[in-house]
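*Asks:* Please work out how this folds:
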Amino acid sequence: MPQNKIQFLAYYLPQYHPIPENDLWWGKGFTEWTNVAKAKPLFKGHNQPILPGELGFYDLRVSEVQEQQAQLAQEYGIDGFIYYQYWFGNGKMLLEKPAEAMLKNKNISFPFCFCWANETWKGIWHGLDNNKVLIEQTYQGEQGYRDYFDYLLPFFKDERYIKIDNKPMFHVYKFDDIPDIDLFLEVFNRLAKINGFDGVWFVATHANPKTVMSNPEIYGQVGVDVFNAMRYEQSFKFRSGTFFGKVERKVNKKFHFSLVKWNPFILDYGIAIEKLKVNFIHKKYIACVFPNWDNSARIGKKAMIFKNATPENWGKHLKMTLKEVKNNQENPPFVVIKSWNEWAEGNHLEPDANFAREWLEVINKIKNTVLPPKQY
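*Replies:* Coordinates of the predicted model:
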């Protein structure tokens, strides 16, 4: 795919309004803000709680919030939101109301698409010591995919929905978890063509490269090479003397982090982005970047924390990635940013109490200095 314009797309989390399921699992009125507000520092110099800035502890049931978010994103160079979308099968959905409200609100003139977050929800995500299933991701074959497509169709038809070559862009979080990938692709593409599109422009978030390369319809995977590598190393809690124990010590020395069982996994953001750069492993690969990460608000002492995640270092990460994107002209011209507003994971672009709009200002500055006008 020829590259003539690099677009910046940011993941968007809709968990900022109460739902009955979260009330049941976590307590009445639970939202993403519940964990954010009660976060505490775990070590000297640890910045917690990480609090929102000018948008405050917003509620996505208030339409003006999404309008303000869209205006901010557009002003600072974001080209679209990727809404996480939760379809569990048999018509069961969660957190769908913000996207539905946005679809009806024409005051929001901002591009968007969906990422089907096809993953079973488990309590361990929120710091529980067990892996109890809260709600299971299921698949119902052709009829299930038809039902899902029918729900998505009004969004696909909206003039704001991101389309490539008359194909709605549709991200899938875990393509390899779909038990009948070929059937899923066939049903979605067939129904898209029946409804006036030329198919669906699928993007794999996490997928085996073989899955991507063996399916002409799939682009991606979207890769945060630094981030994913670090998350993998987080699981190393083996005894010294074992093979993985030796690996753990070598990685510790190289990346300057501490890893003790039940203690936070601490990395230096500035060092990590220098050591592990985006690697374009094939011609469908899509670069992904992250400005910050500290999910101690969500899971406490088991967290992974990037210290020295500052707007200045974020700018270095983004510049390095853009250089690689420009050097790989055949790859899709997108940079995916993780994320716009995953506050309980300390992963956001929205203004915060410490840096205000500086995370966004980095994007605006780089777009106007690193990229020629024709490339943004």
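
*Asks:* C-alpha from now on. contacts and neighbour counts both.
*Replies:* Will do.

*Asks:* just checking, next helix/strand downstream of the strand ranked longest in the chain?
*Replies:* When the chain is parsed with DSSP state E, its longest strand is strand 80-89. Next along the chain after strand 80-89, taking DSSP states H and E as the criterion, comes strand 92-94.

*Asks:* To compare with the earlier structure, here is another sequence to fold:
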Amino acid sequence: MLAYYLPQFHEIEENNLWWGKGFTEWTNVKNAKNYFNGHEIRRPIQPLGEYDLMLSEKIVEKQFKIAQENGVDGFLVWNYWFGNEEKILEKPFEKVLNDKQNVKYAFAWANHSWLNKSKGILLKEQKYLGKEDYIKYFAYLKSHFLSENYIKKDNKPVFSIFMPSLIPDLLDLIETFNKLAIEIGFDGIFWLAENTTENDSYRTYFDRYMDSALFLKGRSHYPIKFFLERVNSRTLGKINFLGPFVYNYVYLANIYKKHCLNDNELGVIFSGWDTGIRHGKNGIILREFSESSFQKHIEDVFNKAKENKSDMVILKSWNEWAEGNLLEPDSIFGLNLLNILKNSSS
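*Replies:* Predicted coordinates for the structure are as follows:
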């Protein structure tokens, strides 16, 4: 099981410029509002608490130890390469690498532009600059790939792409990375494709694929709310006076349960959702996320994976605190979600 991991819990120059000095993901959590009766914000508690990935001593190793003890085999870490060696949030796992921390991890290229969605402002553009830039990207990743802690499968470093459909020369990227991986002793790259379905022809380039958004797409079964959401999405990203939109976790989990995994498709476990924390009234909140509904969802995904003879499951996510999408110890569930995962995966 690989759990998505967000490395934005430390200050960077760009976020200080865009959002104010001292901004990290914790800023959004601290400022989060309750939007309706019974709506609670999940906040960090010990043994991890509110950490700083650059200041806390081997905090990622501590996180991974807790994750591993409860059924997570590795972190699938969001990696940001905007082209021409422009990177963001890369330092925490450079620290993990250089300090030789005991952390099993692989990267997922978050190949999307950064936006201020409430104001419709482009903050940082994702660029695709062709083969020479892909060679530079691989050169940056190379030391990670060669680390004994980087996750490999079939003598191939695991590497995921968030939105393959956005890459105009996707095959060039894949062929370049595979060739360079072979040159340093691997048998190529073990490719994962996110936001991908059986209808995407490019999925044949990948070893495994998944669509973690599929769970949330079930909200289209709420016709009136979904219509209003679509209307709001056409207002140039301006403030939504109707939201946040609230859907039912149990209902969406039951819809997802009916989805049959295809060959090489991975099941995805959803550990809650509340983007009202990050996007305010433009957010989406899933109510009725509880220990029992989470346990049922985990069992359903594991059963689907077993039926499909799948060798991997994705957890979304380990620490997306500003999306209410996490498994770390929190003020509402404590360690109980971890215990549920441990018991379900044993």
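
*Asks:* quick revisit: where in the second structure does the longest strand of the first structure fall?
*Replies:* Aligned by TM-score structural alignment, strand 80-89 of the first structure falls on residues 74-83 of the second structure.

*Asks:* all helices of the stretch 1-150 of the first structure, in order?
*Replies:* For the stretch 1-150 of the first structure, applying DSSP state H, counting those that start in this stretch gives helices covering 20-26, 32-38, 63-75, 97-104, 141-157.

*Asks:* Helices of the stretch 151-300 of the first structure, residue ranges please.
*Replies:* Using DSSP H, counting those that start in this stretch, helices in the stretch 151-300 of the first structure cover 181-194, 209-213, 225-233, 243-255, 269-275, 296-299.

*Asks:* Of these, which is nearest Gly27 of the first structure?
*Replies:* helix 296-299 (14.6 Å; CA to CA).

*Asks:* quick one: that closest one aligns where in the second structure?
*Replies:* The counterpart of helix 296-299 of the first structure in the second structure, using TM-score structural alignment, spans residues 276-279.

*Asks:* so how far does that stretch sit from its counterpart in the first structure?
*Replies:* Mean deviation of stretch 276-279 of the second structure relative to the first structure after superposition (mean CA distance after the TM-score superposition for the first structure): 1.0 Å.

*Asks:* isn't Leu326 of the second structure right up against Ser317?
*Replies:* Yes: with contacts counted by CA atoms under 8 Å, Leu326 of the second structure reaches Ser317, the gap being 5.0 Å.

*Asks:* picking up where we left off before, give me the mean deviation of the longest strand of the first structure from the second structure.
*Replies:* Here the mean offset of strand 80-89 of the first structure against the second structure after fitting is 0.3 Å, by mean CA distance after the TM-score superposition for the first structure.

*Asks:* Counting by contacts, list what that strand packs against.
*Replies:* Secondary-structure packing of strand 80-89 of the first structure (3 or more CA pairs under 8 Å, 6 or more residues apart in numbering; DSSP states H and E): strand 7-12, strand 92-94, strand 112-116.

*Asks:* Who are the packing partners of the shortest one?
*Replies:* Counting contacts by 3+ CA pairs under 8 Å, 6+ apart, strand 92-94 of the first structure is packed against strand 80-89.

*Asks:* what's next to the strand it packs on, contact-wise?
*Replies:* Here strand 80-89 of the first structure makes contact (CA atoms under 8 Å, 6 or more residues apart in numbering) with 8-14, 73, 93-96, 99, 110-118, 135-140, 144, 148, 162, 340.

*Asks:* Just the buried ones from those residues?
*Replies:* By neighbour count, with 16 or more other CA atoms under 10 Å, the contacts of strand 80-89 of the first structure hold 8-14, 73, 94-95, 99, 110-118, 137-139, 144, 148, 162, 340 as buried.

*Asks:* contacting residues around stretch 53-65 of the first structure?
*Replies:* Stretch 53-65 of the first structure is contacted from outside by 14, 16-17, 33, 66, 97-98, 101-102, 105, 350-354, 356, using CA under 8 Å, 6+ apart.

*Asks:* Buried residues in that stretch, which are they?
*Replies:* Quick answer for stretch 53-65 of the first structure (16+ other CA under 10 Å): 59-60.

*Asks:* ends of that stretch, how far apart?
*Replies:* Stretch 53-65 of the first structure has its terminal residues 13 Å apart, counting by CA to CA, to the nearest Å.

*Asks:* and Phe255 of the first structure, what pairs with it in the second structure?
*Replies:* Taking TM-score structural alignment, Phe255 of the first structure has no aligned residue in the second structure.

*Asks:* how close does Phe255 of the first structure sit to Glu312 of the first structure?
*Replies:* Counting by CA to CA, the gap from Phe255 of the first structure to Glu312 of the first structure is 19 Å.

*Asks:* In contact with the closest residue to Lys167 of the first structure other than its chain neighbours, which residues?
*Replies:* Using CA to CA, 6 or more residues apart in numbering and skipping the chain neighbours, the partner closest in space to Lys167 of the first structure is Val200 (4.7 Å). The contact partners of Val200 of the first structure, taken as CA under 8 Å, 6+ apart, are 167-170, 188-189, 192, 217.

*Asks:* ok, of those, which come out buried?
*Replies:* 167-170, 188-189, 192.

*Asks:* Please tell me how far the counterpart of Ser339 of the first structure in the second structure sits from Leu338 of the second structure.
*Replies:* Using TM-score structural alignment as the criterion, Ser339 of the first structure maps onto Ser317 of the second structure. Ser317 of the second structure sits at a distance of 12 Å from Leu338 of the second structure (criterion: CA to CA).

*Asks:* how far away is the one in the first structure that sits across from Gly218 of the second structure in the alignment from Ile162 of the first structure?
*Replies:* The alignment partner of Gly218 of the second structure in the first structure, by TM-score structural alignment, is Ala229. Counting by CA to CA, the separation of Ala229 of the first structure from Ile162 of the first structure is 30 Å.
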